[in-house]
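> Predicted model, plus sequence, below.
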Amino acid sequence: MILDSARSNMQFQEDSRICAFVSQRTVFMNSIQPATLVVIDEKIREILYDTNEDVVRYLSQKYPGIVFNDYGSLVLMPGIVDSHVHVNEPGRIEWEGFHTATQAAAAGGVTTIADMPLNSIPPTTTLDNLKVKAREAYAKTFVDVAFWGGVIPGNQHELQSLIDAGIVGFKCFLCPSGVDEFPHVSVDDVKKTILELLPTKTVLAFHAEFERDEKMNSKNDPELYDTFLHTRPDIMELDAVKLICDWCMKYNFRCHIVHLSSAECLTLIKDTKTRGAPLTVETCYHYLVLAAEEIPAGLTEFKCCPPIRKNSNREQLWHGVKNGTLDMIVSDHSPCVPELKTSGNFLTAWGGISSLQFGLSLIWTAARMRGISFFDVSKLLSSQPAKLCGLENRKGDLSVGKDADFVIWDPEESIKIEANDIYHKNKLTPYQGKILFGKVIATVLRGRFVFKEGKICDKPLGKLLLNANILQTIETQ
């Protein structure tokens, strides 16, 4: 039974300490059922697994003045945690900044992002650099923001201070990153880093491509996607994944593979996990939605590294998602200014895809055709990324005591991606014009609306997920 229309039409009061969110399709870890979630002081304080008038009377008596937000049969799901986002501020704010990126996140049902350590200047490779980035982000974010640290040659002595500051883990590259200020590491660098980090509980994430000295045929047409695809063969990923799996097993150390694109790696990954190694692996929206055969000549907005591969590879990745070999799905939102996409030349264009705002719709459109349930989608987009980032005690699922982060969405309603509706700074995206299922109706961050009825809230409400001493330093400056 749905709450009466008078209550369901009540607007959320920004100064209300106590409110309830109600849905007939509330997504928990292993079930979807009617529920009423009571929110007090930013946290879920009570869950009633019903929505009838008895619940209304009970809560109205227990919490005088409680505000009800009834969403009927719309899906109420934990807010999405996107653990792989390149914000680029400071230094390359013309590519993307915290203000625009987190607005895009809010519009897409994302309530927490984890910012990658590179493409900003300076990169997040020292404590001082983290402070610079955090000062830039402070009071600009519409969702909560966590931070990755970076591993580059020679910065091993900086890592513990970054852990103490509250970063979620570290990322390194096994091949050139594309920006000079974030050089890739050698095998020896990785071994030194793992030995430095072994006493900690942190995670080391890898861009898993290992470059080979294979020469391109200069006669190949740079406007054709296949020309670029041949420069990043599956073996580049497979070679890197073999190294990572060996390190993970040898040292029994948490390793994470970011943006896996090649299904050739799935058997090795599954075997390594079966042997008990603490390995996790993500893939991205674009690898599960797009296919190389469908990329038109010259449309460099489709370029990313590792590359989008063939349709058969895409279907194998979906199989890896369904059987648990792949743990999570993230955006790898990596925008740039339009001129860096050098339209028409896949060999010189910047490799990155903008998709932060549309992940839920992209994945649901594909997942609904493959028998994947709402709680599987929630696990892949919310609880598993939260766990990777060490945020599982406060983010990623609907449990008493956790942050009241929700996305309310309509799985039956479709959207069309238009430039005017895009919140991230540069609107270039391979998804423009696509019609997708799954419309975000509202996004709730710690009990307060940050997106509702097609609009972003008036002021940033996000927090920086860093340790208190770092935040205190930033707030007093």
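Perfect, I can see it now.

> C-alpha only now, for contacts and for neighbours.
Noted.

> could you measure the residue nearest to K452 when sequence neighbours are not counted against F142, distance?
Spatially, and ignoring its direct neighbours in sequence, K452 is nearest to A442 (4.5 Å; Cα to Cα, 6 or more residues apart in numbering). Taking Cα to Cα, to the nearest Å as the measure, A442 and F142 are separated by 13 Å.

> any common contacting residues for the two?
Common neighbours of A442 and F142 (criterion: Cα atoms under 8 Å, 6 or more residues apart in numbering): V450.

> for comparison:
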Amino acid sequence: MPEVSLVLRSTRVVTPEGTRPAAVAVAGERIAAVLPYDADPPPGARLLDVGDHVVLPGLVDTHVHVNDPGRSAWEGFTTATRAAAAGGVTTLLDMPLNSLPPTTTVPNLRIKQEVARPKAHVDVGFWGGVVPGNAGDLRPLHDAGVFGFKCFLSPSGVPEFPELDRERLAAALKEIIGFGGLLIVHAEDPHALESAPHRVGPAYADFLASRPREVENAAVRTLIDTARELDARVHVLHLSSSGALPLLAAAKAAGVRITVETCPHFLTLTAEEVPDGATEFKCCPPIREAANQDALWRALADGTIDCVVSDHSPCTADLKTPDFATAWGGISSLQLGLPAVWTAARRRGHPIEDVARWMSTAPAALAGLTAKGAVAAGRDADFAVLAPDETFTVDPAHLHHRNRVTAYAGRTLYGVVKATWLRGRRIAEAGTVGQPTGQLLERNH
């Protein structure tokens, strides 16, 4: 093992055993030990004391649309991973759609990897995609190292990534079961969508009515039934409907192998505060009412919801037209997820270790990233150093996202990311990000 070269010390280090004063010894790219706070550094090691700033495990964001290549005007690996580093995210997994080509074959994956390799400021892995007709590509993609497979149960919004009907969903799951893989699902039901009222225009209430809770609830029921029948491992993406929570809790209790994520915007923004025409707030499924949000927080607390990830889905400003029916749906929040969630969590009485579990430990476990997600011996030396009691007001001009359209503009948030460390190297400090040093990850890293 390399000799310890760095000891990072704080009065508040978030470890698997809780938050405590500690000195984290780093050898090469890994954590060698978590020592008592007042332990003497090994000979030759540099001591860096960050005082009362919180040392968190680097965040793991398993739901990011980088869109590179093909739609890199929306977002690219340089800007996305720079924003991640500035926001305390040290690992992200890229979604298989919105780039051209989509990650639905091994050759397409290789194209994506070659584009990402020289640009990555943080570690980057890839999901594969399931679309009609590519069942024969799934095992090769699995063998090539993707972390699992994404599908839609309703139209995705881009023609090159069609949805699966129930029969194709079952067929895909049977194929994925054969090699022990994971299916992650955009769970909105197309029939419930078709039966909802649809009106064009700037009114957020009309958009919300076009995607009622039953759209998600019906899709979740389908997914649970199929997963139970086949004993498949599945994951519900970006849950926003509180109506699906009892279904998910019951399924988990019955042994169905299902996990669930939600997103910062569902936990921090409410339908009541969305101005008409403000399509920077548009996403699918939608931001719902405050009472719905309260239920999501309760589900995080009781474990029905496992993790919180960004669903960073950016676009160019011109696609955010004032008409909620036609504007692109997606929230840009990769750089802001940690302070946004921490601001709401502290108000609701959750400690910082809850946020670390939801945004680092649980997403790492979902993806099987055994070297990520904890400040513990043997893990990668990935850290986010956070000043939890400092505030800042979101100025889009200071974001690293390629297009600085954000629903958080003008909001005052708690939690300033002071520095981000990736595998023992400081990659960002005070919002300034260094040269790309991220690695491309494959499953079982």
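Yep, it's here. All values reported here derive from a predicted model rather than from experimental measurement.

> just to revisit the earlier point, which residue in structure 2 lines up with the residue nearest to K452 of structure 1?
Under the alignment (TM-score structural alignment), A442 of structure 1 pairs with A419 in structure 2.

> which element is D410 of structure 1 on?
Take DSSP states H and E as the rule and D410 of structure 1 turns out to sit in strand 406-416.

> now for that strand, which elements pack on it?
In this structure, strand 406-416 of structure 1 packs against strand 75-78, strand 435-445, with contacts taken as 3 or more Cα pairs under 8 Å, 6 or more residues apart in numbering; DSSP states H and E.

> Could you single out the most deeply buried of those?
Comparing these by mean neighbour count (mean count of other Cα atoms under 10 Å), strand 75-78 ranks first with a mean of 29.

> whereabouts in structure 2 does the strand holding D410 of structure 1 align?
Correspondence between strand 406-416 of structure 1 and structure 2 is established over residues 383-393, with TM-score structural alignment as the criterion.

> list the buried ones in the matching stretch?
When burial is assessed from 16 or more other Cα atoms under 10 Å, stretch 383-393 of structure 2 yields the following buried residues: F383, A384, V385, L386, A387, P388.

> Now that stretch on structure 1. Mean distance?
In the superposition against structure 1, stretch 383-393 of structure 2 averages 0.5 Å from its aligned positions (mean Cα distance after the TM-score superposition for structure 1).

> Who are the contact partners of the residue positioned nearest the centre of structure 1?
When structure 1 is reduced to its mean C-alpha position, the nearest residue by Cα atoms, centre = their mean turns out to be D82, at 1.7 Å. Listed by Cα under 8 Å, 6+ apart, the contact partners of D82 of structure 1 are V110, T112, I113, A114, V330, S331, L381, S382, P385.

> Of these, just say which sits nearest to G359 of structure 1.
Taking Cα to Cα as the measure, G359 of structure 1 sits nearest to S331 out of the contacts of D82 of structure 1, at 6.7 Å.

> what lines up against that closest one once you look at structure 2?
Residue correspondence to structure 2 (TM-score structural alignment): S331 of structure 1 is matched to S310.

> Would you check that that match makes contact with C263?
Yes: proximity of S310 of structure 2 to C263 meets the contact threshold set by Cα atoms under 8 Å, at 5.3 Å.

> Redo the contacts of D82 of structure 1 as a markdown table? Include secondary structure.
What follows is the contacts of D82 of structure 1, written out as a markdown table (DSSP: H, G, I helix; E, B strand; the rest coil):
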| residue | secondary structure |
| --- | --- |
| V110 | strand |
| T112 | strand |
| I113 | strand |
| A114 | strand |
| V330 | strand |
| S331 | coil |
| L381 | helix |
| S382 | helix |
| P385 | helix |
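
> What is the nearest of these to D226 of structure 1?
When the contacts of D82 of structure 1 are compared for distance to D226 of structure 1 (Cα to Cα), S331 comes out closest, at 23.0 Å.

> List the contacts of that closest one.
Applying Cα under 8 Å, 6+ apart to S331 of structure 1 gives the contacts D82, H84, V85, C284, Y285, H286, S354, S355, L356, G359.

> Scan these and report the most crowded one.
Neighbour count (other Cα atoms under 10 Å) singles out L356 as the most crowded of the contacts of S331 of structure 1, with 32 neighbours.

> which residue lines up with it in structure 2?
For L356 of structure 1, the residue aligned by TM-score structural alignment is L334.

> Surely its match is in a helix?
No: the assignment for L334 of structure 2 is coil, going by three-state DSSP, so no helix is present there.

> Quick one: residues contacting it.
Taking Cα under 8 Å, 6+ apart as the definition of contact, the neighbours of L334 of structure 2 are V64, A80, A83, A84, G87, S310, H312, H401.

> Tell me how far it lies from V60 of structure 2.
L334 of structure 2 sits 11 Å away from V60 of structure 2, taking Cα to Cα as the criterion.

> likewise D38 of structure 2?
According to Cα to Cα, D38 of structure 2 stands 29 Å off from V60 of structure 2.

> Looking at the two, which is more packed in?
Regarding D38 of structure 2 and V60, a neighbour count based on other Cα under 10 Å identifies V60 as having more, with 32 against 10.

> Go ahead and confirm that one touches M359.
Yes: with contacts defined as Cα under 8 Å, V60 of structure 2 counts as touching M359 at a distance of 6.2 Å.

> so what sits against both of the two?
V309.

> Where does the longest helix anywhere in structure 1 end up in structure 2?
Counting by DSSP state H, the longest helix found in structure 1 is helix 234-251. Residues 213-230 of structure 2 are where helix 234-251 of structure 1 aligns, taking TM-score structural alignment as the criterion.
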